[in-house]
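>>> Here's a sequence, model it:
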Amino acid sequence: MKTVILYLTFLLMSLFSTAQEVSGITITVTTPNVTGDQGEVIYGLYDQNTFMKAAPIQAAKSNIKNGVATITFTNVPEGNYAISCFHDTNGNNRMDFEANGMPKENYGISNNNMSYGPPVWADAKFEVATENIVMEIRM
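Sure thing, here's the model as predicted:
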C-alpha cells in the first residue's frame, strides 16, 4: 500500500511540475509605423513549408495605438521561422489587392527586407534557439 501511495504522490507531483513548465520561446513583435489607428495589424508566424503557401503556424491580431501595434507568439519551438504582417484597415481579416496584384494594405516581414515582388523566405527567415526574441517589423 505504501508503494501505491508513493507512486501516486510521485505521479501527481510530476503532473503539476510538468503543467507549470513552459516549452518553447516567446517572440514579441512591434510594428512602430502603422499608418493610422483604424483597423488591426494581423500577424502570422510561418515555417519554410507554410511561408506564402498556407495558413500560419500561429496567428495574432493587434489593435493599433498611436501608430504602434504589438503582439506576442508563445511556446515557439526551436527552428527557423518568418513573420509577416499587414494592416487590415477594413476589418475583413485578409489582405486586399488592386486589380493588377499590388497590395492595397501596408505589410511587412521579419528582417524588414522589402523588395519588389512577394516576400522571399531567405530574406525573412530567422532562427529561434534558446532565448526569447524581441523584434520590430516595419511596414
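>>> C-alpha only now, for contacts and for neighbours.
Fine.
>>> Show me where the chain has its strands.
For the chain, strands defined by DSSP state E occupy the ranges 25-31, 40-46, 58-63, 69-76, 79-88, 107-109, 126-128, 133-136.
>>> Determine the longest helix present in this structure.
Longest helix of the chain, by residue count under DSSP state H: helix 2-20.
>>> chain center to it: distance?
35 Å (Cα atoms, centre = their mean, to the nearest Å).
>>> what comes up buried for that helix?
For helix 2-20, the buried set under the neighbour-count rule, 16 or more other Cα atoms under 10 Å, is empty.
>>> quick one: contacts for the residue most central in space within the chain?
Compute the mean C-alpha point of the chain, and by Cα atoms, centre = their mean the closest residue is Leu45, 3.8 Å away. For Leu45, the contact set (Cα atoms under 8 Å, 6 or more residues apart in numbering) comprises Pro56, Ile57, Gln58, Ala59, Phe73, Tyr81, Ala82, Ile83, Ser84.
>>> compare with the first, here's sequence two:
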Amino acid sequence: MKTLALVITMTLTTILSYSQETYTLTVSVDNVLNNNGHVLVGLHTEDTFMKGKGIKNAKAEIHEGKISVTFKDVTPGTYAVMLLHDENDNERMDLEPNGMPMESYGMSNNPMLYGPPTFADAKFELTKDTEMKIRF
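Prediction:
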C-alpha cells in the first residue's frame, strides 16, 4: 500500500512539473476606419503565418472605430498577430487587380512595409500577460 501511494505521488509530481504556465494576450485597435463588417484577428506561429488561419482566431465587432480581443491560455513562445478589417464580411482579404489590399490590415510590431509581411517583421516573444495595440 505504501508503495502504491509513493508511485501515485511521484507520478502526479512528475505530471505537474511538466505542466506549462500559460498567458493572456490582449490585442486592441483604436483606429478602425469605419464600423462596417468585423475585424479578423489571428495569432500565428511561423508555421501558420500568411498561410490562413492562426493557432487562435477571433472575429471582433467594431464599436466606434475600436476593437479588443483577448486570447487566453497561450503557451510561452514566439508569435505574430495579424488583423484584417473585413468590411464586407467575406472572411478574406479583398485585393485590387494589381494585388494591393482593398481592406485595412495590421500586425504586431506595427511595421511599415512596402511589400508582403514576413514573420520576422511581426514576431514577438510571449513571456508574460501582454497587451498590444496595433494600428491599421
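>>> Tell me the one among the contacts of Leu45 of structure 1 nearest to Glu127 of structure 1.
Distances from Glu127 of structure 1 to those, taken as Cα to Cα, are shortest for Tyr81 (6.4 Å).
>>> list the contacts for whatever residue of structure 2 lines up with that closest one?
Aligned by TM-score structural alignment, Tyr81 of structure 1 pairs with Tyr79 of structure 2. Applying Cα under 8 Å, 6+ apart, we find Tyr79 of structure 2 in contact with Leu43, His44, Thr45, Glu46, Ala122, Lys123, Phe124, Glu125, Leu126.
>>> any idea how far Tyr79 of structure 2 lies from Leu113 of structure 2?
Going from Tyr79 of structure 2 to Leu113 of structure 2 by Cα to Cα, to the nearest Å gives 19 Å.
>>> picking up where we left off before, what residue of structure 2 takes the place of the residue nearest to the centre of structure 1?
Leu45 of structure 1 maps onto Leu43 in structure 2, by TM-score structural alignment.
>>> could you measure its match against Phe49 of structure 2, distance?
In terms of Cα to Cα, Leu43 of structure 2 sits 9 Å off from Phe49 of structure 2.
>>> One more: Asn36 of structure 2?
Separation of Asn36 of structure 2 from Phe49 of structure 2 (Cα to Cα): 25 Å.
>>> Now for the aligned partner of Met100 of structure 2 in structure 1, how many residues are close by?
Under the alignment by TM-score structural alignment, Met100 of structure 2 pairs with Met102 in structure 1. Neighbour count of Met102 of structure 1, defined by other Cα atoms under 10 Å: 11.
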